[in-house]
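Student: Need coordinates for the below:
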Amino acid sequence: MIHPGDAALGPAPDGYRSFRRSIPLAHSFDPQDAALDRAFERARAMLQSWGPQLGAGMRLEFATAPDAEDGFAPLPAPSVGLEGRLISRVAGVVPLRAPFRVVAADFDSTDHAGYAYETLPGHPERGREAFYVTRGEGLVEFTVMAFSQPALWYSRLGGPVTRIIQNRYTNKYLLAMAVSPR
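Tutor: Below you'll find the predicted structure:
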């Protein structure tokens, strides 16, 4: 069976590196255990409110609606075509703005939920990243998967450091989904 994140990402183009990392959010020997449903619904809600990115310490920017009070609007749920910017600080100091566009968003299925986005010009990497929670026989699992290659001079120059930073953020995404209040 193909993972819904694989379908959202599509095949990795030649020359791109890819990865997939998962963490169990709930496990039970009884597939009817209500705790599995609670864990799945909690994870779905977190994904709809950008939980992995916010939990990793990132900020998100979206174009504000003209009627937004004081220029602030609630974060929109991931939806196909939505564009925004992830904002983080490299080494806690250097601000990094990474534009993206959501290419897949699926929150209506009974056994999976998530979204995928592609990078836009100005992002240090070129590629796609997907965030999905799945529910199977006695297991609720969160998965982050991506394919990418350096897009800007400093990400190409950074080589192994760029991969270390990407791995660090992947760990933060997984941890954010695993330790949030139940």
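Student: Every contact and neighbour count from this point should use C-alpha atoms.
Tutor: OK.
Student: From Ala116, how far off is Ala98?
Tutor: For Ala98, the distance to Ala116 equals 15 Å [Cα to Cα, to the nearest Å].
Student: Could you pull up the contacting residues of the nearest residue to Gly136 once chain neighbours are set aside?
Tutor: Spatial nearest neighbour of Gly136, chain neighbours left out: Asp111 (7.0 Å); criterion: Cα to Cα, 6 or more residues apart in numbering. Shown in contact with Asp111 (Cα atoms under 8 Å, 6 or more residues apart in numbering): 134-136.
Student: If any of these are buried, put those into a ChimeraX selection.
Tutor: Those of the contacts of Asp111 that count as buried under 16 or more other Cα atoms under 10 Å are selected in ChimeraX with:
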select :134,135
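Student: Looking at the contacts of Asp111, which are in strands?
Tutor: Of the contacts of Asp111, the ones assigned to strands by DSSP state E are 134-136.
Student: closest to Pro160 among those?
Tutor: Ranked by distance to Pro160 (Cα to Cα), the ones in strands among the contacts of Asp111 are led by Thr134 at 31.0 Å.
Student: so who does the nearest residue to the closest one once chain neighbours are set aside touch?
Tutor: Counting by Cα to Cα, 6+ apart, His112 is the residue found nearest to Thr134 once chain neighbours are left out, at 4.2 Å. Neighbouring residues of His112 by Cα under 8 Å, 6+ apart: 4, 106, 132-135.
Student: and what of Leu36?
Tutor: Listed by Cα under 8 Å, 6+ apart, the contact set of Leu36 reads 26-28, 135, 138-140.
Student: Please generate a structure for the following sequence too, so the two can be compared:
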Amino acid sequence: MSWTNPASAQWREHPEGFRRWETSTRLGDGPAVWDWASTEVLRWGVKTRSGFTVSPAAAVRTGDRPVIMAHPFGLSVREPVEVVAVVDASDRVGFAYRTLPGHPVTGEEAFVVHRDGDSVLLTIRSLTRPGRGHWRVMYPVLLLAQAVARRRYLRALRVRAAR
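Tutor: You can find the predicted model right below:
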């Protein structure tokens, strides 16, 4: 089950106690932009083009448990996740993952490329609450880091799509 529901254009329900966030950005127009962006999103392109590493670097599949590494200030922060939903339709492509123990925050995130007429858009959905252990006290700082990452996510596929 996915709380961020990447298969749906409307995101209505979510559990209480989480910070909910959603936004979309236009990547461009036409089939070439769609083909490139829909392929890239299913290969972790939003994350890797934002400065994260993903291991293994393979196409997303429900149940996969890759390790994402963030690299703030020359450090490496391990972010274990599990892919909980994948959508691969003619007008909507993307996935959602939930965080696993050891991740700095608790929650779920979805990256979806979809069409609106000829326009190609990227929608990002996120549910977040403090992580466990020592990460809990760092939550205010992690929210700032999350805001920076989100700005990078919104640019990640737009950079290539604009060419």
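Student: Give me the TM-score for these two chains.
Tutor: Once superposed, the chains reach a TM-score of 0.87 (TM-score structural alignment, normalised by the length of structure 2), with 158 aligned residues with a Cα RMSD of 2.2 Å.
Student: does the aligned partner of Ala37 of structure 2 in structure 1 count as helix, strand or coil?
Tutor: Alignment note (TM-score structural alignment): Ala37 of structure 2 maps to Ala43 of structure 1. Following DSSP: H, G, I helix; E, B strand; the rest coil, we place Ala43 of structure 1 in the helix state.
Student: Also His103 of structure 2?
Tutor: coil.
Student: Counting neighbours, what do you get for the equivalent of it over in structure 1?
Tutor: For His103 of structure 2, the aligned position in structure 1 is occupied by His123, per TM-score structural alignment. His123 of structure 1 is flanked by 20 other residues according to other Cα atoms under 10 Å.
Student: and the gap between His123 of structure 1 and Pro13 of structure 1?
Tutor: Using Cα to Cα, one obtains 18 Å as the distance from His123 of structure 1 to Pro13 of structure 1.
Student: now do Arg182 of structure 1
Tutor: Arg182 of structure 1 sits 38 Å away from Pro13 of structure 1, going by Cα to Cα.
Student: quick one on the thing from earlier: closest to Leu157 of structure 1 out of the ones in strands among the contacts of Asp111 of structure 1?
Tutor: Using Cα to Cα, these come closest to Leu157 of structure 1 at Thr134, 36.4 Å.
Student: can you pull the contacts of the corresponding residue of structure 2 for the closest one?
Tutor: In structure 2, the residue paired with Thr134 of structure 1 is His114, using TM-score structural alignment. Listed by Cα under 8 Å, 6+ apart, the contact set of His114 of structure 2 reads 91-93, 120-123.
Student: Most neighbours of all those, which one?
Tutor: Neighbour tally across these (other Cα under 10 Å): the maximum, 28 neighbours, falls on Leu122.
Student: just checking, that residue is part of a helix?
Tutor: No: using three-state DSSP, the secondary structure at Leu122 of structure 2 is strand, not a helix.
Student: surely it meets Gly28?
Tutor: No: taking contacts as Cα atoms under 8 Å, Leu122 of structure 2 lies outside contact range of Gly28: 9.9 Å.
Student: follow-up on the earlier one: pick out whichever of Arg182 and Pro13 of structure 1 has more residues nearby.
Tutor: Pro13 (12 against 9).
Student: Grab the longest helix from structure 1 for me.
Tutor: Counting residues, the longest helix found in structure 1 (DSSP state H) is helix 160-179.
Student: Which strands and helices lie in contact with that helix?
Tutor: For helix 160-179 of structure 1, the helices and strands in contact under the criterion 3 or more Cα pairs under 8 Å, 6 or more residues apart in numbering; DSSP states H and E are strand 17-27, helix 51-55, strand 139-150.
Student: Let's see that with 10 Å instead.
Tutor: Here helix 160-179 of structure 1 touches strand 17-27, helix 34-48, helix 51-55, strand 125-136, strand 139-150, helix 153-158, going by 3 or more Cα pairs under 10 Å, 6 or more residues apart in numbering; DSSP states H and E.
Student: Which one of those lies nearest to Arg85 of structure 1?
Tutor: Arg85 of structure 1 sits nearest to helix 51-55 of all these, at 11.1 Å, using Cα to Cα.
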